[in-house]
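In: Sequence and predicted model, in that order:
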Amino acid sequence: MSKEKVVLAYSGGLDTSVCVKWLQEEMNLDVIAVLGNVGQEHDGLEKIKEKALSLGVVACEVVDMRQEFVDQYVSCAIAANAMYENKYPLLSALSRPLISAHLVQAAHKYGATCIAHGCTGKGNDQVRFETSIMTLDPSLKVIAPVREWDLGMRPDEIAYAKKHGVPVPVTTEAPYSIDDNLWGRAIEAGVLEDPWNEPPADIWTMTVDPAEAPDTPTYVEVGFEKGIPCSLDGEKMGMVELIEKMNKIAGENGYGRIDMIENRYVGLKSRECYEVPAGLALIAAHKALEDLCLERDVLHAKLSLEQAWADQVYNGRWFSPYKQAIDAFMASTQDMVSGTIKLKFYKGSCVVAGRKSACALYDQNLATYDNDDAFDQKAAKGFIDIQALSLKTWAIKKSQVAQQQETSSVKLDVVSGTCPACDQAVNY
């Protein structure tokens, strides 16, 4: 009798390597490993595949998801200027629904009834994977071995790995938990768990210490077409290459570090450090171009929806109808967002140094304070009177009511006052 199949989101690390054996030994399942390349650091995806096969998986698929990641996920994040809690540009949260979609595809391909992941019960990723999978195919069962097994803390997990021949070169002294993709790096745990501790220098790998960055500014011109970054300094390139180059330029200038206390969806606060050089720079550039090109009411409405979009994605609701509805609005705003933004990087900072666009709604002839401006200042009086009419009406009525109340109060005092003559008559 054939075994049931499970598709595992595999990374090659300790947790997912032990997951393979746990699913085989404890649940008697055939394991199909899916390894997604979303631009993360690695020692070789083929080596990781060989490791999975050595653990006895029946198949291991290595999927290059980078182009899909930027075309369908990062581009949407840029359009939404996505910053969870106005700080974090959603690097991990963006990759999880993409990986989930490929896990579901693999389950359909191999006839698997289950999907497994290596997330803990304290993090956001478990929510993101399981919510995405549940939305894409509600019939699939999700198994979370790390959440379900009785292995206690990491030393017990390492002991289990050694017992079952899992070749994991790790020690109990591994200082940090790191997740990364093309969009950036997330670092947590270790000494970072004490929010009073300054992040050690060794956690940063994409960015130089701002104090050691070049002593002269670096200028970069970012070109956009309908909201999509498409060129650097006039050179056209695809988004994967553009993000890689921007990561290098911004990182060399010490820009892109985040150290924050973050509100996780599961209800606890965590201390997180991020490196997102390209993400922060491109979102800053995109926002500046929108300021130049979007009509005021559209821009204001968009600002009110950007945090909602970030919340939906952070909370694992990428495929929700609400998030998709916001996507439709965001997409409709981008037709006019074409032009060039000049960024200035200097010792850990990034500022917008210039902006230009054929779609700009900024009109220098209207905005100038020179004598030959095109703005009809005489029209301002009528505009002010009309827009303030409701407030003027309210103010007049408020004054009238106050006067009436004051008059009524005076009359009441006269009626209820003491009459000395009457007092004398009564007392007499």
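Out: On my side now, so go ahead.
In: Going by C-alpha atoms from here, please, whenever you check contacts or count neighbours.
Out: Fine.
In: which residues does the residue nearest in space to the middle of the chain contact?
Out: Nearest residue to the geometric centre of the chain (C-alpha atoms, centre = their mean): residue 90, 2.6 Å. Neighbour list for residue 90: 82-84, 310, 313-314 [criterion: C-alpha atoms under 8 Å, 6 or more residues apart in numbering].
In: what does residue 60 give?
Out: 32-35, 49, 52-53.
In: Distance to residue 327 and secondary structure for the contacts of residue 90 - can I get that in a markdown table?
Out: Converted to a markdown table, the contacts of residue 90 look like this (distance: C-alpha to C-alpha, whole Å; DSSP: H, G, I helix; E, B strand; the rest coil):
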| residue | distance to residue 327 | secondary structure |
| --- | --- | --- |
| 82 | 12 | coil |
| 83 | 15 | coil |
| 84 | 16 | strand |
| 310 | 11 | helix |
| 313 | 11 | helix |
| 314 | 15 | helix |
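In: what would these look like in TSV with distance to residue 289?
Out: Listed next are the contacts of residue 90 as TSV, based on distance: C-alpha to C-alpha, whole Å:
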residue	distance to residue 289
82	15
83	17
84	21
310	20
313	24
314	25
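In: And those, which is closest to residue 23?
Out: residue 314 (28.4 Å; C-alpha to C-alpha).
In: my read: the closest one touches residue 83, true?
Out: No. Using C-alpha atoms under 8 Å, residue 314 is not in contact with residue 83; the gap is 9.6 Å.
In: In ChimeraX, how would I select the buried members of the contacts of residue 90?
Out: Restricted to buried positions by 16 or more other C-alpha atoms under 10 Å, the ChimeraX selection for the contacts of residue 90 reads:
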select :82,83,84,310,313,314
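In: where along the stretch 1-150 of the chain do the helices fall?
Out: For the stretch 1-150 of the chain, the helices defined by DSSP state H, counting those that start in this stretch occupy 14-25, 45-54, 66-69, 75-79, 91-110, 125-136, 145-148.
In: And here is the other one:
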Amino acid sequence: MKKLVIAYSGGLDTSYCAVSLSKAGYDVHAVSVNTGGFTEEEIKSIEANAYKMGVKTYKNIDAVTSYYNKVIKYLVFGNVLKNNTYPLSVSAERIIQAIEIIQYAKSINAKYIAHGSTGAGNDQVRFDMIFQTLAPDIEIITPIRDGKLTRQEEIDYLKANGIDMSWEKAKYSVNKGLWGTSVGGDETLTSEKPLPDSAYPSQLEKNNEQKIVLNFNKGELIAVNGKIDQPQHCIKELNDIASKYAIGRDIHVGDTIVGIKGRVGFEAAAALITIKAHHLLEKHTLTKWQLQHKDYLSSFYGMHLHEGQYLDPVMRDIEAFLQNSQSKVTGSVFVTLRPYHFSLDGASSSNDLMNAKFGSYGEENKGWTAEEAKGFIKINGNQNKIYQQIHSKS
């Protein structure tokens, strides 16, 4: 038997892969990675179905803490929103899932690894690049991509092999994780249609206004409403509170790794609130130049992560910069939740650079005289004055 590990979600594509590869003589070991999207009941159901597909073993890896420490933490430090919109919910997950799966494959000395990606999306790139980099000797097998299979062809094959489950395609494809939930449907295949409210997993439950306090320590969310916990648990707590207001819905339009435009809906209440609250605290505690250089480095970090370049050493370099930038980002941010939106009311920090003893913007200067201000302005304008005088005729 040829030992093979399959990235197994329990959906149609990975079910087809599990059955067909078992029939082809592979010793199939199914692995799914929990990045915050599985309940205990769902894990048990996926495991039971995996064995129906003929796998030899099934393993679910809890990677929520690893996901936070290796990726989410830096997305918060960088205030990363792709195209100023999307918190990289799914693309960030895939990186961690690929790393965990290939590490498991190496631990059991598997010679083959498989995933159910098609040839038209981003995930094939992320999985293949991680697998190739960390285990170049393990052969990658992709039955759906290689066979250019349609959904109906997969269903017909499974039925012919005695696997007759409910394969009807749900109207909306939902992928849930700690850092947000993606939602795809017919509407996201076009450019003009919005997703209906019913497509989003969290529905509006609360209409009242609610004020909450988020506490950060060196850039990490450590408490919600005074309840101190590990950051990943605080993110989940915040999402449980804010999702009842149907906060965090949007549609992201972006460039895929394979060169075509893509559109996807998402719901990420905790991610958006955390990033915006963290950014507000940074604006109070970091210098002008720290903020400026963080902006473009964070943008590079998010793009490289999305493109599957997580293992490039430049990512560790940027992470070191982002980590170091957070030493003074400690304090509280006050947030008001309302149906479908939130507002940042203010921040409090012992490191607040908006200190009245140096002056009040637009009101009173305490740290310099009027004559000093005039001299500063004159010298500050020298370059423009010289340029304009030299080129006045042109």
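Out: Sure thing, it's come through. What you see is a predicted model; the values in this text were computed from it and never measured.
In: Overlay them and tell me the TM-score.
Out: The TM-score (TM-score structural alignment, normalised by the length of structure 2) is 0.94; 392 aligned residues with a C-alpha RMSD of 2.0 Å.
In: Roughly how far does the residue nearest to the centre of structure 1 sit from residue 329 of structure 1?
Out: Remark: distance between residue 90 of structure 1 and residue 329 of structure 1 (C-alpha to C-alpha, to the nearest Å) = 20 Å.
In: which residues in structure 1 does stretch 133-141 of structure 2 align to?
Out: Under TM-score structural alignment, the alignment places stretch 133-141 of structure 2 onto residues 135-143 of structure 1.
In: start to end distance for that stretch?
Out: End-to-end for stretch 135-143 of structure 1, by C-alpha to C-alpha: 16 Å.
In: Stretch 349-366 of structure 2 too?
Out: Its start and end residues considered, stretch 349-366 of structure 2 measures 22 Å (C-alpha to C-alpha).
In: correct me, but residue 238 of structure 1 touches residue 232?
Out: No. Residue 238 of structure 1 is beyond contact range of residue 232, at 10.3 Å (criterion: C-alpha under 8 Å).
In: which one of the two has more residues nearby?
Out: When residue 238 of structure 1 and residue 232 are compared for neighbours, residue 232 comes out ahead with 20 against 14, by other C-alpha atoms under 10 Å.
In: residues touching the counterpart of the more buried one in structure 2, list them.
Out: Matched to structure 2 by TM-score structural alignment, residue 232 of structure 1 sits across from residue 224. By C-alpha under 8 Å, 6+ apart, the contact set of residue 224 of structure 2 is 212-215, 234, 237-238.
In: Next, see which of those residues are matched by contacts in structure 1.
Out: Mapping the contacts of residue 224 of structure 2 onto structure 1 (both residues aligned by TM-score structural alignment, their matches' C-alpha atoms under 8 Å) leaves 212-215, 234 still in contact.
In: Can you report how many residues lie near the alignment partner in structure 1 of residue 277 of structure 2?
Out: Taking TM-score structural alignment, residue 277 of structure 2 has residue 285 as its aligned residue in structure 1. Around residue 285 of structure 1 there are 29 other residues, counting by other C-alpha under 10 Å.
In: Confirm residue 285 of structure 1 sits in a helix?
Out: Yes. Under DSSP: H, G, I helix; E, B strand; the rest coil, residue 285 of structure 1 sits within a helix.
In: which one is it nearest to, not counting chain neighbours?
Out: Excluding its sequence neighbours, the residue lying closest to residue 285 of structure 1 (C-alpha to C-alpha, 6 or more residues apart in numbering) is residue 341, at 5.9 Å.
In: tell me what the helix or strand where the one you found lies is packed against?
Out: Counting by DSSP states H and E, the element that carries residue 341 of structure 1 is strand 339-346. Judged by 3 or more C-alpha pairs under 8 Å, 6 or more residues apart in numbering; DSSP states H and E, strand 339-346 of structure 1 is in contact with strand 218-225, helix 277-293, strand 349-356.
In: so which of these is the most packed in?
Out: helix 277-293 (a mean of 23; mean count of other C-alpha atoms under 10 Å).
In: quick check, nearest of the kept ones among the contacts of residue 224 of structure 2 to residue 6 of structure 2?
Out: Nearest to residue 6 of structure 2 among these is residue 234, at 31.9 Å by C-alpha to C-alpha.
In: how about the closest one, what's its match in structure 1?
Out: Match for residue 234 of structure 2 (TM-score structural alignment): residue 242.
In: How many residues are close by its match?
Out: Using other C-alpha under 10 Å, the number of residues around residue 242 of structure 1 comes to 19.
In: Quick check: the aligned residue for residue 82 of structure 1 in structure 2?
Out: Using TM-score structural alignment, residue 82 of structure 1 pairs with residue 80 in structure 2.
In: From residue 71 of structure 2, how far off is that match?
Out: 11 Å.
In: coming back round to it: thinking the match of residue 277 of structure 2 is in contact with residue 338, fair?
Out: No. In this structure, residue 285 of structure 1 is not within contact of residue 338 by C-alpha under 8 Å, at 11.4 Å.
In: still on that earlier bit, let me know the closest of the kept ones among the contacts of residue 224 of structure 2 to residue 259 of structure 2.
Out: Checking these one by one against residue 259 of structure 2 (C-alpha to C-alpha), the nearest turns out to be residue 234, at 36.4 Å.
In: so what's the closest one up against?
Out: With C-alpha under 8 Å, 6+ apart, residue 234 of structure 2 has these contacts: 221-224, 228.
In: Provide a ChimeraX selection command restricted to the buried entries of the residues you listed.
Out: Applying 16+ other C-alpha under 10 Å to the contacts of residue 234 of structure 2 leaves a buried subset, and the ChimeraX line that selects it is:
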select :221,222,223,224
